[in-house]
Structure formats: structure tokens, C-alpha cells
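Student: sequence and predicted model, in that order:
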Amino acid sequence: MGGGGGVGLEVELSRGAVAAILRMAEGLRPVLQVADSPRLAARAAAQRYRILLSDSVHSHEGVLAVSMNHLISDGSLRRGAVVRVLDYICTIVQGRRVIVVIQLEILRTDCTLIGDPTIYEATPTQPFCVSYSGGLGNHESCFLPGSQEVFGNLSCFSDQGMLDSSFGPRAEHTVCNLQYGGSCGSVLPLNTVDAKVQQLSLDDHHQNQRWTIKARVTVKTDLRHYQNARGTGKVFSFDLLDAKGGEIRVTCFNLQVDRYFDLIEVDKVYLISRGIVKPAHKKYYPLNSDYEIYADDSTFIEVCSDDDCSIPKQQYAFQQISEIENMENGSLVDLLGVVTLVSPSATITRKDGTGTQKRTLHLKDMSGRSVEITLRGKFCDGEGQVLQRHYDSGSSSVLAVKGGRISDFSSRFVVTISSTQLKVNPDFPDAERLRQWYLTEGKTAACISLSQEMSSFTRNHVPKTIAQIKDESLGQSGKPDVITVRATISHVNANNFCYPACTLEFNGKQCNRKVTKSNEGAWHCDRCVLDVPKCEYRYLLMCQLQDHTGVTYATAFQEAGTKIIGYSAEELFNLREQDEAKWEEIMLQVCRQEYLFKLNITEENLYGETRAKCNIVGVEKLDALATNHHLLEEMETARALV
């Protein structure tokens, strides 16, 4: 016989317990019997078993937690077994209540069916009682039936909610501090019967509180495999949004991944019960909650049969690109901007030797700033291809970025992570307003890029002529000068317009150092001290710039070179190998076009001589309309000075 008081030869079940559990009574430890052989549940996310539980008067179907599947495989839990249910929750599946058994104790395995139980279906309107006898002793507890389900708000997971909101009395659920396996977190029980709010101190500790949240999944990350000192594992997470705008993230590891990864779908509404709730790491947490949930063996997730229209599908609070300048490296940011440049997708190699796709684009908004967005993995072939088609056709795209991560390696840029969301041309009022601004004035508006090749330079810049670079000794004051110059490219060094670059990651960004080809055919990087099977060709374009005051030389790197030429360095390199005549025509056309250049000017010493070094960090082609607009602005400025 099992422990915990045991059950005599004449077993007494806890009469009325099935009805009490289905009315969501709490704190019971009833003795029940398995009235039918356990069987696998249909369409379950993991291998779950259904069992029929009886209190000798009524029976009802229950679901066994996956952590107890071994009791089925070893034959301990079978038809006729008498068990004490130590922990359970009652949830709703397709409009029906289901008992989820989280923990039980087997008392006997060899009993015949006790009593003449019937399937419990009726909803009582009078108080009902649960009778305890046998190993539990003789006593009786009465409960009033509830009238409705009440779901709390995810905003209650905030510090204020934890202090001010709770549910009671004891037969209902309460705010508490929970401790599972030595890790402590705070949870707010949300699914109650006739819930009432009362004050409860955070110092109160309760081990087995019930809570359920009803919310829509807005983000689901990819499945990620990892390795640490404890071994290998897998993880994914998803973000929830409820009817009142509350948000929280749920993270699943290993066994919970097997149970819920296929079940969770973006935009569907779910009921989630149980889990470990811990304070969130706000630096890497873009949601409006102070907490996050970790699924464990007690967690139960079920799809709602109906789509609750009161729960929105997404919400955004966009930041201006200019705000990135003052944000901490690694922070998450939501941006809305116009895509002004899209580069072709390229393959880069991680340090572990695996490859992934990377695509860069530039985003511009009304703040007078632009930033480079690096798309990785699935975004390169999804939204990245859509943006590439729009860019190649000459149309302007508005892109919403939710949950991009700020990176700061020699410059500011934003990278996508597994939980990032991208929306191309979203149906937002702010997006339409931004589009109209760009079409009317934003396309030619001066803009400072936060994603430069250099580590620092003056943010403010003014229009200058080429002659002023020398006359005013620009770049020789101990810090770079950033200016704009309206000029024509009079010559380019076509023979050495690009170089083979390393595709490995270095400090979170592609290395891009020049690589050399070894005898074995691989490419060697002196910085990474590694060989890579292939390189990526990047621009190192030497240009002679000319305006009405003089001539100077400037270097265009990858992004600026792509905008000047209209092709990536990789494409242009391959084109020269395949069709040299067309390649020559492209290079000649570059010299017939007027541009607005943004130059970063520094001082360099060459063979004992000090001179100004110009790098092209921004470029826009000027058509006749833009040139006339620029001249009108100059005339207005001159008129104001008279």
C-alpha cells in the first residue's frame, strides 16, 4: 500500500470531490479511483494521457501531467488504482472543464470499481459537500457553486499590481510569492470564481496558488539550441497581449518545448495556467511588464476555441531613430522608418562554423537621422526579399521594427533577433504620415547616419565647397569634421574598386577585414586567425570629386559605394568577369551624375606630409528638381542675411 495514511481493505473515496474540483475548489487532497484504463489524448502537443477519475458517486475525465507518464509505462497507474491527488488545476478545453492532475500518490493498484459512479455533467445550484473518510479522516467541507469565470489582466504583473491586487477569500485565488525548486518568483492568480480584490502583503508565501491568463500570442521566437556547463538544451519563447494592453513573455525549455512549440501560433488566443514568474531583465525585455513566466511541469496551455476580439493583435510605441544615440548598447527598440537602401543578402559564417544569411538596409525618419538595420536568418529571405523588390523597382517602403537590438561596434546599428517582428508597409496612421513626408520633402532632406564606419565624429554638419576643405583646414582640429558637398564624380579607380572581406563575426558584427587566398583555396583572415571557405567582396571605391571650386579625393565604403554604383560590390565584381563591356558602361555612367555627398574629414600623415583624408559616409543622387530645390534654399538663406 502507498504511504500518507494508507487505505484499508474497505477503501473510502472522497465523495463529492469530482464536483468540487470541477467548481474550481482549492486546497483539496481527495482520494479518487481510476475508473477506466488510461489512454493517449488525441491531438496533444506532447504525449499526454487521459484518465477517468471517480469519487464513487461521480466520475470525470482528467489529463495527466507529462511528468507522470512513467506511472503509465511501468504499469503503476491503471484501471482500478486508488490515488490521492496532491496537486491539480481545473481548466476549460473547448467549453468543457477538464481536471489536470499535476501530482498524485498511488495508494492501491488492485481494487475493483468502487460504487456506481456516473459522468458528472450537471451544474448544481445548491451548496455541495465533499466527504473525506478512510485515510483522510472523517470530515466534510461545503462549497458554493460559482457563477462565472473571471480573468485578470497582464498589467497586474507590474509592481503596482503585485502590491495592490489580489483575489480572495481562501476558496478563491490570492496574490502570493511562489517558490519552485528553490527559485522564487511572484505570481498573480487570474482565473477565479466570483473574484474579489483585497490587500495582501508580498511577505505572504503560498506554495500552490492557481492562476490563469487569457491572452493573444503576438510574437513567437524560433527554436534555439544551446550548450552550457550543464549540457545541451533547447528553448523558445512567446509574448502575450491581453484585452487591456498588458504584456508578458513566456519562455519554455526542453520538455516544455516538446509540449508547446507546435501548439503556440502567433495571433491565436490561449489560456495559460501555472508557471514560475520571475522579475524580467528589463534591459533585454521590450514588454510593459516587470515580470516574465517560465513554463514548468505544472504549466498547462490550451487554445481558446473562440477568437476573443477584445484582445488586440499587436501594439506599438515607436521611438525616433535619433533616440538611439542616447540608448544603452544592447537595448531593444521599436522603430518606424522609410527604407532608403537595401543591400543584397550575403552568407556569413559564425564562430562555430555554421552559416547564416545577412542583409543590411538603411532606415530614415523625421528626426533627421538614419540607421543601418541588419536582417539575419529568416528575415533575409522573408521581409528582406520584399524590401529588395520594392527598392529595385524604385518604390519607397515603410518598415516597422519591433524588438530590434541596438549594437555599438564602431557605430550605432540595429540587428534583428529571434523575437524581432518586421512589418512592411504597415497599416498604421503613423506609417502613412511618414510615407507622405518622405514623398514631399523627406527624400531630399539632410540626414545624419548613426551607422558610420568611424567610431566618432561631429553630429552637426554644414554645406561646404571643396575649396573650403583646404582653406579652413577641416579635419585638422583634433577631431573629425562632417560636411556636405554638392559635387560630381569626375573619375573613379575602376581597377581596384573592391576587396575580398572576411565573413566571420567579430564582436557581434561582420569582421570585414581583407582576406588572402591560401594555396588550399580557402580565405585567411589575420584578424580572426581563421580560414573561411568563401569571402564577400566589399567596396573600397576611390573617387575624384569636383565642384566649381576645385577637386578632392574621397573613399566610399560598402554602403556609400552601393548607392553610388547601384550594384553591390559582389554583383559588380561578378559582372566584370561575365560582361566587361557592360561593366565599363556602368563605371562611365557614375561619372556623369551629380551627388550630394556627406564627407567625414580627418587628418592623415602620408610620407611625412599632413593632409585631409575624406571618407564618403552618405550620398544621394541629385536630379534637376532636387538641385533647383537646393538652389532655392540657398537663395532664401542669402536673402535672410541681407
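Tutor: Everything's here; your move.
Student: please count neighbours and contacts with C-alpha atoms only from this point.
Tutor: Fine.
Student: mind listing the helices for this structure?
Tutor: 17-22, 70-73, 159-164, 255-260, 378-381, 383-392, 429-437, 466-471, 558-565, 569-578, 580-590, 624-641 (DSSP state H).
Student: output those in CSV; the columns should cover mean neighbour count.
Tutor: What follows is the helices of the chain, written out as CSV (neighbours: other C-alpha atoms under 10 Å):
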stretch, mean neighbour count
helix 17-22, 24
helix 70-73, 12
helix 159-164, 15
helix 255-260, 20
helix 378-381, 19
helix 383-392, 17
helix 429-437, 14
helix 466-471, 15
helix 558-565, 22
helix 569-578, 16
helix 580-590, 14
helix 624-641, 12
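Student: mind checking which of the ones you listed is nearest residue 59?
Tutor: helix 17-22 (6.6 Å; C-alpha to C-alpha).
Student: hey, where'd the strands end up in the stretch 151-300 of the chain?
Tutor: For the stretch 151-300 of the chain, the strands defined by DSSP state E, counting those that start in this stretch cover 167-168, 176-180, 183-187, 192-193, 196-197, 212-220, 224-228, 231-241, 247-253, 269-273, 276-279, 291-294, 300-303.
Student: centroid-nearest residue for this structure?
Tutor: residue 419 (1.7 Å; C-alpha atoms, centre = their mean).
Student: okay, pairing it with this:
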Amino acid sequence: MPTNQLTAGVCSLLNEPQHTEDLLNSTPIVQILSVKKVHSNPNAPNPVDRYRIIVSDGEHFLQSMLATQLNHFVDEGKIQKNTICRLDKFTCNMVQEKRLLIVLEISVLEQCEEKIGSPAGLQIPPGDAAVTPSTANQTPAAHHTAAATGGATASTSNTTTPAARGQGARSGRGPTTFPIEGLSPYQNNWTIRARVTNKSDIRTWSNQRGEGKLFNVTFMDETGEIRGTAFNLAVDALYDKLEEGKVYYVSKAKVNLAKKQFSNVANEYELGLEKNTEIEECRDSSSFPVVRYNFIDLAKLQEMAKDSICDVIAVVKETGDATEFTSKFGRTSTKRELTVVDRSGYSVRLTLWAKNAEKFTNTDSPVVALKGVKVGDFGGRNLSMSSSSTLEINPDIPECHALRGWFDASGNSENFQSHTNSFSGAGGAATFNRSELMSIEEVKAKDLGTSDKTDFFSTRATVMHLKADNIAYPACPTQGCNKKVFDQHDGWRCEKCDRSFEKPEYRYIISMAVSDHTGQAWFQGFNELGETLFQRPANDLVAIRERDEAKFNKLVEDVNGHQFNFTCRAKQDTYNETTRVRYGVQKILPLDYAEEARHLIELLSSPWAQ
């Protein structure tokens, strides 16, 4: 028999349209009858799975959802079927014609072998059902919401309008509020209580369709985050009302599907802020969360996909100068590169932009906490802030104090490892395929690249010689241009951009002879290949050549003799009336000897070896 008694009748009370403050502040004891994982949209910038649960008070049961910050209870096996828990904090909404309990904080009391009582389902009280669109006319977002909440199939009538009413938690003296995690285009008349964790500058644009301006803001509550965007008149009405770090009641905004190409906030939806959007500052915000981090070690960046979003905390070991650059849209801005390290033994290049780059100063190797930074793969794994990212210097959190103590005690004298680059070219064909490795002799024997189409192949070869005469070219520093620039009296001139620059941005152009046990071939590649071979940007190598030619020659010679796995593109090329096949490097991977050993073991166990 369980030692904890369930709070009888609480599910029926939570199913009612209105909730008393005493109920919302109570801590009922319930039993978990079911746990089911609901997979998130894989195209989201930072997809996070959720868990749908069914809670019982012994008399009735209620559909529920764990807030994502509680996922670890299920992942670690603490919450499972028949577990008895105490709900320390929760809210209740109407979603897809069902009452949905959202659990924000929970305590596990004991594991029980059997279900307690014979709990029955609950009907929605009259007048409290949400009106939803027909199944036939549902958008993919509606189907996602239904799947995520365990909601019933929508009404088959196609004459109703998409609307839903949310009933959330009451926060002090403010209005009844709705959790961010529960927002979707199928709720209206909602109010969220959220902290502004990031507010961008006002940005303007001008094109053939006209002129305009916008700003973005990120809201956060106990359940999640959501991005808001205001345009034109809404910018004038709302920009000065919002301040980073403060908590607000926000209502009368549109909930839309998120435009993933412009946002790194982990939410399927975003808010369209309008000139009549209501924003009221919440004065009582002392107990409200400031920033919610999900830190990962720098060592784990290699496991993350390019352009994915993450949170990290690290110590700034080196700080570069702030430099100006021109974007492909002709705008001038500022960037600064830092080298950050952590206890995992890795160092990573971090790029700051605009105001963050201008304001940052390195005072005694500060600890920086970064939220929503993008993972890049240029010259090895790196990190880059965006307009939606946040940066805190020496935050007052346990992770910061622990990192500070480690660095001051021993970390400042350690040697750190950087992530190896494994760049890939455009197109899905640039994939290294171990099972189809070809020797150089096989590539030539099969006449790859001699037909009209481009052929791709994977091979393993050793660098034998690298041409050092024209190893890099002076390129336009405008982002996305990369055209060659020419030294003229008014600076380095780019004909494409029709501009002159004080100095160029050098980019690699690599031509090297490679060899395996069957023969030799010439491979060509560009900046990413050079970054991998030399483990430094072309600007640095050119500066070394101008300063110390002997050191430059030594660096070039040191590349020889190293073996790599390559994915190459074979294509016919005609130059000066001479036709030949050129092999362009699309992907390069240093050998992983542990992986190579596992492959050989598998090979010896295969029918081939019998």
C-alpha cells in the first residue's frame, strides 16, 4: 500500500472553467497513470521533445503535460507509470476541446506498483469547450498542437472560426495569465506574464517594395520562450515600453508560425506585435526566473549539427580587436572574436557582433554565459552570436562560480584542444562514404568526371606536395562577396561591390598533389580546405609569409605527409584549348584511428573475411 494519500477531487476541480487562488496555490498529490513522449518538429532550430502524462486523484484522471524543464524526471526514470507525485506548481488551459494541466514544478514521492482506485474521465463543463476548425481545414500547426497535447480530433464543422479560450494561472494582483508553452494560433484572449531576455535595436530596410523598420524581442516565463516582432507603427508604439530584464503582462498579439530562418528561439510559434498590443509592467517580479540556461560543454560542439543553437558558459582566454566589416547589403558593422575555454579541455572561437562587439572588454578573463548562440563549422567548430542571443558577463550563478574557481586554480595554465574542421561543400553528394572508398587508380580507371555530369567519389590519400606560390588571394571583405580585389591608389578595389577597402580579406586557394598506394593525383580546394590543413585563417598565414618566410615555408612543409579521408568532385574542365579532369575537394576528414579500428574489426567479421 502507498504511504501517500491522493488528493481526492482535485482533478474535478481543475476541470472547472474558473479556479480559485487557493486551488492554484495548492500542492495536490496525484498518481501518474501514463507517460508518453511527444516528438517535436525536427525542423525547429533547437528541437526539444515533450512528455504527455495522465494524472489521477483516484476518482478521475486528467490529460497533462510536463514542462520541458522537467523532462529529466522521465529520462532518469524517476517518473513512470503509477508514480505518486506532488504538484508543486501548475497551470490549466483549454486546448483542442480538452482541459490540459501543465505541470511546472513537481516532487516525486514514491513508486507504486498498481493503479489506485478506478479513476474515470471528465467531461468539459457546458460553455467551456473551445471552438476549433474542422479537421479538413486544419493547418499543420493545428495537427502539431493536437499531437503535442493529446487533444481530441477537431470538430468536423467547417463553418466555425479558429478560436480557443485559455484559463491560466493567476499571478499576484495581475490578470489571469497563460503559459508561453501553451500558446498556439488556436488561442485568443490570452495574457502572458514574461521577462524580456533580449531586445534588438530598431532595424530599417529599403527596397523596391518600399521602406520599413522592425525590432525583435524575446519573452521568457517558467515554461518556455517565444520571440516577438514589431513592424513600422508598432515599433513606434511599443519599443520604448519594453526593457531588457523587466517582467511584463503582454496581450492582444497574434500567434503565428515561427519563421525559422530569422529566429533561434526554441518555439514553434512567434508573436506578431501590433500597435494595439497591450504591454503592462509587472511590478512584483522578484520570484520570476531571470534566464533559463541549458549549458553544454565545448567538447560536445562536435556532435552538434552546423547552424544548431545552444547555450554555453566559458572563460574568455583571448580577446581580439573590434574590426569593421561591410555586409552583403552594404551596411557597416563591428565584429570581435574571442577565444573561450571550459573544463572539457576545448577552446572555441566566439564571434560577437555590433553592440556586443563594441562594448566587450576583457577584464581578468571573465566568465561569459551565452544563450542561443549558433554553431558554425568554418575553420573548425565555432560559435557566433545573433540578434536573438544573450550574453552575461560573470553572472551570479553556481556554474559561473565553479568555472571561475577551476580557471583560477589550474585552468589558466592548461593546454586546450580545438575542434577539427570537417567542412562539406554544397549539395547532398558531398558525403564521405567509407563503404565505397576508391583508390586513385580506380578513380582514373573508371573515367570519373569525363562525361557531361559531375561524379563524386570518396578516397583516402596522403598530401605529398602543396603549391605555395599562390596559396591565397586578396578577397573583398564584404560578407558573401569573396571576389578578388586589386591594390589601387585609393585602397583595395572590388569591381563587383564598386567600393575600395583599406585592406583585403585573404582567402585560401589550394592546389596539392596527393598519393595513395596505387598512384597520384592533383586535388584543388578553397578557403575551407586551407583552414583545415593549416588550422588558421589565410590572413594569418599571409602575415607570417610577409614577416618570416622561413617560418612560412616550414608551415607549408609540415602539411606534407598527413593522411586524410576526402570526398571529391570530378568534373571535366577546358583551359587554353586543353581538356582535363579536375578533382575538387568537397569534404576533408582527418583520420579517426579508433573509428578505423572498429571498421577493421567489422570487416574481419563480415562474409568478405570468411
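Tutor: Nice, thanks for sending it over. Model, not experiment: these values are computed from the prediction.
Student: hang on, the earlier thing: single out the most deeply packed of the strands of the stretch 151-300 of structure 1.
Tutor: strand 212-220 (a mean of 25; mean count of other C-alpha atoms under 10 Å).
Student: got the angle for that strand vs strand 231-241?
Tutor: 110 degrees (axes from the mean of the first three to the mean of the last three C-alpha atoms, to 10 degrees).
Student: who's in contact with strand 212-220 of structure 1?
Tutor: Here strand 212-220 of structure 1 makes contact (C-alpha atoms under 8 Å, 6 or more residues apart in numbering) with 151-154, 189-191, 236-243, 264-274, 311-314, 419-421.
Student: so how much does that strand differ from structure 2 once superposed?
Tutor: In the superposition with structure 2, the average deviation recorded for strand 212-220 of structure 1 is 3.2 Å (mean C-alpha distance after the TM-score superposition for structure 1).
Student: strands of the stretch 451-600 of structure 2, residue ranges please.
Tutor: According to DSSP E, counting those that start in this stretch, the strands that the stretch 451-600 of structure 2 contains are 455-466, 472-475, 486-488, 491-494, 499-501, 505-508, 510-515, 520-525, 563-575, 578-590.
Student: helices or strands next to the first one in the packing?
Tutor: In terms of contacts (3 or more C-alpha pairs under 8 Å, 6 or more residues apart in numbering; DSSP states H and E), strand 455-466 of structure 2 is packed against strand 510-515, helix 549-559, strand 563-575.
Student: which among these is found nearest to residue 470 of structure 2?
Tutor: Ranked by C-alpha to C-alpha, the member of these that lies closest to residue 470 of structure 2 is strand 510-515, at 8.1 Å.
Student: so what's the residue count around the residue mapped onto residue 480 of structure 1 from structure 2?
Tutor: The equivalent of residue 480 of structure 1 in structure 2 is residue 455 (alignment by TM-score structural alignment). For residue 455 of structure 2, the count of nearby residues is 18 (other C-alpha atoms under 10 Å).
Student: where's residue 455 of structure 2 relative to residue 529 of structure 2, distance?
Tutor: 19 Å (C-alpha to C-alpha, to the nearest Å).
Student: closest one to residue 309 of structure 2 among the helices and strands packed on strand 455-466 of structure 2?
Tutor: The nearest among those, by C-alpha to C-alpha, is strand 563-575 at 27.1 Å.
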